[in-house]
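Q: no letters, just coordinates:
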C-alpha cells in the first residue's frame, strides 16, 4: 500500500491518496499517521476520519485527514454613542405636532458624555498542520476626528459646551455646535426650538411656534404671531407681525425693522421704520435708527428714553408713552393695586358673614353644624386675607418709595413731529398732546413736564 500525503500551499490542511501495491488493499491507522508524521504533519490530525478510511478505504482520491486552526482577527475599534432617545408618554388627545421634529435634534450640555471609544482587540493565533503558529491580526483602530467643542478623556468623548450634536459617520467626525442654523422657516417640519446657544433662522417663524435660546437669536424673515425668547442675548429680526399673540422678548437689545400688533420686551428696542399698535416694555430706551422711525398706536414703556422721527399720526390714533419708571416696577405696582382692591372687596363680604355669625351666637340661636363650618371657614379665610393685604400694602409702599428715588433724565424725543392723540407719562406726570409739536423734546424740570426743541 502506497500512502501519498498532499499539503496545499497555505498549509492549513493535509490529505492522503491511497494507491494499491499489488493485491494489498489494507491500510492501518498507524501506517497513515506514520506517513503524515514523515511528511511533517503533526497538528489537527482527525483520528476518527483515519479509522473510517481504514475500515472502508478509497483509492486514488484525496482524503482529508488533518485541518489546521485558522487565526482569528481582532475586532476593529468602534464608537458607541450614548442613547439620547427619551421616551415620552403622551396623551393622544393632546398631541402638539409642533414638538415632534425636536426629537431629530440632539442637544447636549457641557460635560455631558457623548460616546465611548472602544480600542481594537488582539487577534487569536492559529496553527497550520505542520504545527507552525499563524499570528492573528489586531483589529483596525477607529480613526476619530474631533471638533473644537468636544474632548476625549479615558476613552469617552465629552462635550465642552452646551449645544447641538454634530456627527458625520462617513468621516467619524464629532463636534458640538454652539449655533443652531435653521435654513428656512420654523414650521411643522422644524418644530419648536429650545437651544442653549445661538439660533440663526434664514426664513420666518410661523404662527404658534416657539423659539427659545440662551444666547442671540437672528431671524432673517418675519416673526408671525409666535413666541421668540432670548434668555441672555439679543434678538435681530427683519419684521414682526404679532396679531396680538405671542411675544418677542430678550434680556439685551431687540433690533427690528418694523413691528405690528406685537408684544415686545427688551433692555433696549432699536427699530428702523415702524412700530404700529405694539405693546412694548424696555428697561432702558426705545430708539429709531436709519429709517422712517414712526411710532403710532399702542403702549410704549421705557425706563429712560423714547426717541423716534414721528410719534402718533395725523388722524390722532391713540398712542401712549410712559418713560422714567422701569416696566417691572410699573407691572408689579399695577398687580398689587388690583390684588389689594380684590382683597378689600372679599374682606368686606367675609366681614358681613362673620358679624352675622357673632350676632347669632349672642342671641344664642341654635346654628346647624354645616352653617357653623361655613362660619369657621369664613373666619379663617378672612384672617388670611387680612394678613396678605398687609403684606401687599407694605410691598406697594416699598415700590412707591423705589419709584420716588429714581433719578434719570427721562425724556421723549420726536426728531420731526409728535401728533395730537399722544399721551405721555414722565415719571408719573401726564402730558397730553393736543396740537402738533415739531422737533420736540419732552422732559421733567422742577417737577413739571416742559417741551423743548430738538437739535440734530
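A: That came in fine, so what should we check first? All values reported here derive from a predicted model rather than from experimental measurement.

Q: when you work out contacts or count neighbours from here on, use the C-alpha atoms and nothing else.
A: OK.

Q: in the stretch 201-350 of the chain, which spans are strands?
A: 210-213, 217-224, 227-230, 235-241, 248-250, 253-260, 263-266, 268-282, 285-288, 294-302, 305-311, 319-323 (DSSP state E, counting those that start in this stretch).

Q: sec struct for residue 374, please.
A: Put simply, residue 374 is helix when judged by DSSP: H, G, I helix; E, B strand; the rest coil.

Q: how about the one 5 residues further on?
A: Following three-state DSSP, we place residue 379 in the helix state.

Q: now it: closest residue in space that isn't a chain neighbour?
A: residue 354 (6.2 Å; C-alpha to C-alpha, 6 or more residues apart in numbering).

Q: and the gap between the one you found and residue 345?
A: Distance of residue 354 to residue 345, computed by C-alpha to C-alpha, to the nearest Å: 15 Å.

Q: comparing these two, which shows the higher neighbour count?
A: A direct count of neighbours by other C-alpha atoms under 10 Å for residue 354 and residue 345 places residue 354 higher, at 19 against 11.

Q: you'd agree the more buried one is in a helix?
A: Yes: counting by three-state DSSP, residue 354 is located in a helix.

Q: the structure to be compared is supplied as follows:
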C-alpha cells in the first residue's frame, strides 16, 4: 500500500507500507519538487535512501529541493515504537526543523508517546554536524501488562530433587534416595499465589491495546488433601501423588516391583505393599503394616503393626526385624526378630533369634532348627532340633523385654564393680591428697550407680516371669540336645521325644513332659 501526503508550498511526504509476505519494500516515488535552479522535476529518492535495503514501514520526507534534509521513519509491527533515521541536508539544502518533523509525525498518525526532547537534540546534531543519525526512537507507546488470576502453586520442595553442592561431590548412598514423596498430616502441599493486577496499553497511533488476562492452571485438592486458608494441606500422613493438577495423599504405599536402587529405602507412615522382593541392604520402615507378596530378604525391617509375607523371611547379615503387631510367613531364616504379637510360620524357623510377647506357632508341619526362641505364652511346632545335634534353645513364660533390661543392668553392675575394684587398689597406694579426693568422688558415684541398678533389678525380677502356665507342644520329635526352659527352669533333652507337651510344675520346681 502506498500513501502520499502533500499540500501546496509544503514539504512532501511519501509513506510506503509492505506486508510480511514481501521480501523488500515497494519502490516509492514522491511528487515533483524543485531542483537547485528552481525548476520543477520528478522526484527520485533522496541520495540517503536505498529502497533495496530498507525494511519495515517507512516514511520518506523530502524537502522542496533535492538536497534538503530528509527523515526516514520505521514503525515496527505492533505500533509500539517509531524509529527514525535523521539524514542531513547536502550543500545548500534546507535543514530539518521541529515544525517540519511535527507535521510529518502528525501525517503518519503518530500522536502518543512522542519524545520531543530526543527529536530536537537529534535534529540539531544532524544539522550542525551534517551527520546521519540512525535508529532513533522518536515515539514509544505503553505495552499492556498481563493480569494474572490467583492460583495454587505446588511447594518448591516437591518440584525437583535437591541439588548436590558445587565442587567436590560427596559420597552418596543411593539407597537413601527415594522417588516417593512422603508428607505428614497438616503439611503444606501448595501455596496460593496472589493475583497480579494488569493494565491496558496504548500504541503510538493512540489506539488502546486490550489488557491480556492469564489464568494459570493451578493445583487443586484431591483425596486426603484440603484447602486451609492460603494453602492446600495434607489431611493425613502418606505419599503425595500428583495427578494432573490434582494433589492427593495416599495412605497406602504400593511398590509395583522390587525394593532396590529404583526405590531406595522405604520409610512410610502408612501401610506398605511390596509386589517384588527386597534387595540386600535395603531398609523397610512402616508406620502401619507391611505386606510382601514374595520372599522377603530382610536387612532392617520395622512395622508398627503387622508383617505379612507370602513367601519366607531370609535375613541378610545382621538382619533385624521389629514388629509391633503379629508376623505371618512361611519360614524365618537367619534373622533377629522382635515381635509384640504372635508369630505364625508354617514351615520352619532356622538359625534365628526369635522374641515374642505372645506365642510362636509353626502348626503341625513347621520345625525349629538351631537358634534361640523367647515366647512368653509358649511354642507349638512339629519338631525341635536336628539330627546333626545343633543346639536349639526354647525360653517360655519370660517377658523378653524385662529380661533384656535385666541383662543390661547386670552388665552395667559388672562394669561398675570392676571400676570400683581398680579405684580401691589405687587408693591403697595413693599418697597425694588431691588425687585421693578425686578417686573417692569416683568411688562414691560408682557406689550410688550400683545401688540404683540393684534396686531396679529388684523391681524387675517380679515381672520377668510373665506366664507360669506357658506350654511347649511338639506334635513330632524333639531332638537330643534341645534345651526347654519355662520361667527360668530348664530341661535338657537327652533322648528323642515324640508327641510331647512340656509344662512347669511350680511346686516341684521342675519341668514335666507328657505324651500328647
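A: Alright, I've got the coordinates. In this text the structure is predicted, and so the values were computed from the model without any measurement.

Q: could you tell me the TM-score of the two chains?
A: The TM-score (TM-score structural alignment, normalised by the length of structure 1) is 0.77; 420 aligned residues with a C-alpha RMSD of 3.9 Å.

Q: picking up where we left off before, dump the strands of the stretch 201-350 of structure 1 into TSV; add distance to residue 108 of structure 1 and mean neighbour count as well.
A: Formatted as TSV, these follow (distance: least, C-alpha to C-alpha, whole Å; neighbours: other C-alpha atoms under 10 Å):
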stretch	distance to residue 108 of structure 1	mean neighbour count
strand 210-213	14	22
strand 217-224	19	22
strand 227-230	18	24
strand 235-241	23	22
strand 248-250	23	26
strand 253-260	27	23
strand 263-266	28	24
strand 268-282	31	24
strand 285-288	36	24
strand 294-302	37	25
strand 305-311	41	25
strand 319-323	42	25
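
Q: those strands: which one's closest to residue 31 of structure 1?
A: The minimum distance between residue 31 of structure 1 and these falls on strand 210-213, with 84.8 Å, by C-alpha to C-alpha.

Q: matching residues in structure 2 for the closest one?
A: Counting by TM-score structural alignment, strand 210-213 of structure 1 falls onto residues 283-286 of structure 2.

Q: helices along structure 2, start to end?
A: 98-107, 116-129, 400-429, 433-464 (DSSP state H).

Q: in JSON lines, list those helices along with distance to residue 482 of structure 2.
A: Putting the helices of structure 2 into JSON lines (distance: least, C-alpha to C-alpha, whole Å) gives the following:
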{"stretch": "helix 98-107", "distance to residue 482 of structure 2": "111"}
{"stretch": "helix 116-129", "distance to residue 482 of structure 2": "106"}
{"stretch": "helix 400-429", "distance to residue 482 of structure 2": "20"}
{"stretch": "helix 433-464", "distance to residue 482 of structure 2": "23"}
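
Q: rewinding a little: post-alignment, the match of strand 210-213 of structure 1 versus structure 1, mean distance?
A: Following the fit onto structure 1, the mean deviation recorded for stretch 283-286 of structure 2 is 2.1 Å by mean C-alpha distance after the TM-score superposition for structure 1.

Q: what sits against the counterpart of residue 425 of structure 1 in structure 2?
A: The pairwise alignment with structure 2 assigns residue 425 of structure 1 to residue 485, based on TM-score structural alignment. Applying C-alpha atoms under 8 Å, 6 or more residues apart in numbering, we find residue 485 of structure 2 in contact with 393-396, 491, 511.
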